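Asker: A predicted structure for the sequence below; I have some questions about it.
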Amino acid sequence: MKKATLKAVRLLDDDQIGIEARAGDADHQALKVWLRLLACTTQIETEIRRRLRKEFGITLARFDYLAQLHRHPDGLRMSALSRYLMVTGGNVTALTDDLEAEGLVVRETDAEDRRSFKVALTAAGRKAFEKVAQVHEGWVVELLAGLGIEQKLELHDLLGRLRVHLSQSQENQA
């Protein structure tokens, strides 16, 4: 961050930049960044959850499930879907049961592994998801409107670098 930007941020009081900014000067900068990332993620996720519930009567888990299937038009094994969503197989089964009953997904035995099931969006599921996804994208744009395009590009780049570092660290630990 440029000196002028740092100076501008310091001129704001804690109520304007968040409670996580109250970390003391003695706290490590990495801890401060982690708390800020967590606070932003939580705040955005909470608002998205609220809007999904209010506007469409769905949960974020259901939206994420449909989004994964939308990204994989040929469908996914339920085990892969569970990994992508980072939830248990039981959670995926319950969501699949509900969405299948609503006609939004179809579950079939996987032709390559008859012990597994593959799930895909139906035409109705694809149409329903795309309607919600378009509104969802608008919400995200709105929620991040406080940053200019250059700031978004810089933040995206920095977070990408962090992801690469974290992935490399995890690989080295294995």
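Answerer: Right, received. Where do you want to start? Numbering: from 1, shown residues only.

Asker: contacts and neighbour counts: CA atoms only from here.
Answerer: Fine.

Asker: is it true that Glu108 touches Phe117?
Answerer: Yes. Counting by CA atoms under 8 Å, Phe117 is a contact partner of Glu108 at 5.5 Å.

Asker: if I look at Ala111, how far off is Gln134?
Answerer: 33 Å (CA to CA, to the nearest Å).

Asker: what ranges do the strands span in the protein?
Answerer: Assigned by DSSP state E, the strands in the chain fall at 76-77, 105-109, 117-121.

Asker: scan this protein for its longest helix.
Answerer: The residue-count maximum for a helix in the chain (DSSP state H) belongs to helix 29-56.

Asker: in it, what counts as buried?
Answerer: For helix 29-56, burial by neighbour count (16 or more other CA atoms under 10 Å) applies to Lys32, Leu35, Arg36, Ile44, Ile48, Arg49, Arg50, Arg51, Leu52.

Asker: alright, now check it against this:
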Amino acid sequence: MKGPATAAADASAEAQGDVSVDVEAAADLAASPEMRLWLRLSACAVLIGARLRSRLRAEFSTTQPRFDLLCLLDRQPEGLTMGELSKRMMVTNGNVTGIVERLSADGLVTRAAASNDRRMQFVRITPEGSALAQAIMAAQRRWLTELTEGMPHGDVVQLMGLLGKLKNTVRGGGVRG
């Protein structure tokens, strides 16, 4: 049985033609502030991520993982090994291989065996790949500004500070596990 908050959120979403209800709206009114904070953070991350991915695909015909890999390489002009890319992106080696193959076919990265160990492959960004990464970074800054333009700048700065405190608390052992 749904609580009043869930039923109201569902009705509101349906009235607006949106049949998907975010996790925060589905929370029980009696949920703790900590639970509601977690749900709100999750909802914001999902909403912002979806908007950014949509714009990335529409304006640059690319995906977030491809952009992430280009950004990593753009900061490391000497290149990174496939294994290092996998660690930094927190994905499997197989995922990185697929992304690198597509970026290489598009002329955005190059792959070469390491001189001291032919089994290791170094991936480097090309000038075209760097130009694309820079263009996307500039666009992403604009998109994020657009997404938050309804908030006063002071609120954005204050929220950054509060989220920084939360991040440090969680890193410092705020979550026992």
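Answerer: Thanks, I have the structure now. Bear in mind that the values here come from a model prediction, so they are computed numbers and not experimental data.

Asker: now the strands of the first structure in JSON lines, with mean neighbour count?
Answerer: Below are those laid out as JSON lines (neighbours: other CA atoms under 10 Å):
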{"stretch": "strand 76-77", "mean neighbour count": "19"}
{"stretch": "strand 105-109", "mean neighbour count": "18"}
{"stretch": "strand 117-121", "mean neighbour count": "23"}
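
Asker: can you redo those as TSV with distance to Leu158 of the first structure?
Answerer: Shown next, in TSV, are the strands of the first structure (distance: least, CA to CA, whole Å):
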stretch	distance to Leu158 of the first structure
strand 76-77	31
strand 105-109	37
strand 117-121	34
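
Asker: closest one to Val164 of the first structure among the ones you listed?
Answerer: strand 76-77 (26.0 Å; CA to CA).

Asker: what's the closest one packed up against?
Answerer: Packing contacts for strand 76-77 of the first structure, counted by 3 or more CA pairs under 8 Å, 6 or more residues apart in numbering; DSSP states H and E, involve strand 117-121.

Asker: residues in the second structure matched by the strand it packs on, start to end?
Answerer: Aligned using TM-score structural alignment, strand 117-121 of the first structure spans residues 121-125 in the second structure.

Asker: could you pull out the helices in the second structure for me?
Answerer: Ranges of helices in the second structure, per DSSP H, are 4-15, 33-60, 64-74, 82-89, 93-105, 127-148, 153-169.

Asker: and the second one, which stretch of the first structure?
Answerer: Which is helix 33-60 of the second structure. So helix 33-60 of the second structure sits over residues 29-56 in the first structure, by TM-score structural alignment.

Asker: cool, and the shortest one?
Answerer: Per the alignment by TM-score structural alignment, helix 82-89 of the second structure matches residues 78-85 in the first structure.

Asker: what does stretch 154-165 of the second structure give?
Answerer: With TM-score structural alignment as the criterion, stretch 154-165 of the second structure aligns to 150-161.

Asker: which parts of that stretch are buried?
Answerer: Residues of stretch 150-161 of the first structure classed as buried by neighbour count (16+ other CA under 10 Å): none.

Asker: that one vs the second structure - mean distance after superposition?
Answerer: After superposition onto the second structure, stretch 150-161 of the first structure sits on average 1.4 Å from its aligned residues (mean CA distance after the TM-score superposition for the first structure).
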